[in-house]
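Chemist: for reference, the sequence and a predicted model appear below.
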Amino acid sequence: MKKRGLAAAAVCIALIGAVWAGWPEPAGDQVWAYQKLQPADYRLLHSDALGFVTAKADEGFELHTRYAGVTSFEIRCKGVLVMDVENAPSRVLIRVPADALTRAPDIERLRLSFERWLDYHQSQGALLVQSAGTSWIEALLGRFIGAVPDGQRCPTRA
């Protein structure tokens, strides 16, 4: 009887290990890179982000400028980073953490407006780098399995 119990426990442990090993890794951050902006153009991008955050302040959005030279800012939703924009020496980098679309779906609209603006205002504003992110099914399932607690989510308004 004792051997059967140990064998059942060993089978359960092996099954749990197999499921754990086969579980997909969480998706990484998405990063987009564009040509470096002139200071005046970067201020326009920053101003657009400030307008977005001001309109959604009651939903928990905040804008934080990271450096005194105003070369980088981040947008937070209820204190959690959902977008990071940097006018680096070589290019503009826009980073969106993996859980940002679940936490704050409206951030995608802002990112798309940045993308359209950057493509339009740069003579060769093509997308240089884009890392793989979550698939639409992962994002959908993430909402249903409670990947981000409702109290930490910034709601979307139509």
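Modeler: Structure's in. What do you need?
Chemist: CA only for contacts and neighbour counts going forward, please
Modeler: OK.
Chemist: pretty sure Val96 contacts Gln30?
Modeler: Yes: at 5.2 Å, Val96 counts as touching Gln30 under the criterion of CA atoms under 8 Å.
Chemist: of those two, give the one with the bigger neighbour count.
Modeler: Val96 (23 against 18; other CA atoms under 10 Å).
Chemist: would you map the strands across this structure?
Modeler: 30-35, 61-65, 72-77, 80-87, 91-96 (DSSP state E).
Chemist: so what secondary structure elements neighbour the shortest one?
Modeler: Put plainly, it is strand 61-65. helix 39-55, strand 72-77 (3 or more CA pairs under 8 Å, 6 or more residues apart in numbering; DSSP states H and E).
Chemist: comparison target, given below:
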Amino acid sequence: MPSSIYANEFDICVSISDLVSWVEDEHTPNTDLAAALSLAGIDLDLAKLYDCYIEGTPIGTGDVHVYSSELNKSLLVMDLYRGLTDQLDLVSASLRLDTDLVESLLPRLRRFFDAADCQVLFRQSNHSQQLRSLLDQSRYPSPVDESGYRQHLIFQF
């Protein structure tokens, strides 16, 4: 009997501003995304990532960051390149969830995306080509045609 194939990989593209929620002049991590990442065992401060992107990543630069779980097989890969003409500050994320977590985390990921102001992509599959491409260490440093920037793969621990 064939084993089950789990659609436990996700590609998501939204604006960096969708990763946080604003109350007056203060921003906090988006609750649904922060909860999903926390339950997956991925330690990432979304508000700090937002600040680093907005204040510390010049246009025409930005690297690919990998965040992995120490608890299970989950991992998150974020492409933080800032395009020269991108006025929406789009970021791409590829996420692999431990198969035991998909059922419980999918509603949170959907709520996060459905509430995003800039909904570009939400794809769930059992094999994300984007995820594999971003994780392919042989392609780094990867030149970005429009700016000449050489993008690096950075593992966050």
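Modeler: Happy to help now that I have it. Everything quoted here is computed from the prediction, not taken from an experiment.
Chemist: mind checking the TM-score on these two?
Modeler: The TM-score (TM-score structural alignment, normalised by the length of structure 2) is 0.40; 99 aligned residues with a CA RMSD of 4.6 Å.
Chemist: for Tyr42 of structure 1, find the nearest of the strands of structure 1.
Modeler: For Tyr42 of structure 1, the closest of those is strand 80-87, at 7.3 Å, according to CA to CA.
Chemist: on that earlier part again, of the strands of structure 1, which is nearest Val53 of structure 1?
Modeler: Closest to Val53 of structure 1 of those is strand 61-65 (CA to CA; 5.5 Å).
Chemist: list the buried residues in the closest one.
Modeler: Using 16 or more other CA atoms under 10 Å as the test for burial, strand 61-65 of structure 1 gives Phe61, Glu62, Leu63, Thr65.
Chemist: contacts only, for the last one.
Modeler: Contacts for Thr65 of structure 1 were tallied using CA atoms under 8 Å, 6 or more residues apart in numbering; they are Ser72, Phe73, Glu74.
Chemist: pull the number of nearby residues for the nearest residue to the last one once chain neighbours are set aside.
Modeler: By that I understand Glu74 of structure 1. Closest residue to Glu74 of structure 1 apart from its sequence neighbours, by CA to CA, 6 or more residues apart in numbering: Asp84 at 4.3 Å. Asp84 of structure 1 has 20 neighbours, counted by other CA under 10 Å.
Chemist: and the one 10 residues further on, by the same measure?
Modeler: Counted by other CA under 10 Å, the residues lying close to Ile94 of structure 1 total 22.
Chemist: what's the distance between it and Asp119 of structure 1?
Modeler: 14 Å (CA to CA, to the nearest Å).
Chemist: before we move on, back to that, just put the helices and strands packed on strand 61-65 of structure 1 in a markdown table and tack on mean neighbour count and distance to Ile16 of structure 1.
Modeler: Formatted as a markdown table, those follow (neighbours: other CA atoms under 10 Å; distance: least, CA to CA, whole Å):
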| stretch | mean neighbour count | distance to Ile16 of structure 1 |
| --- | --- | --- |
| helix 39-55 | 15 | 44 |
| strand 72-77 | 22 | 35 |
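Chemist: for Ala139 of structure 1, which of these is the nearest?
Modeler: So among these, strand 72-77 is nearest, using CA to CA, at 17.5 Å.
Chemist: that closest one packs against which elements?
Modeler: Under the contact criterion of 3+ CA pairs under 8 Å, 6+ apart, strand 72-77 of structure 1 touches strand 61-65, strand 80-87.
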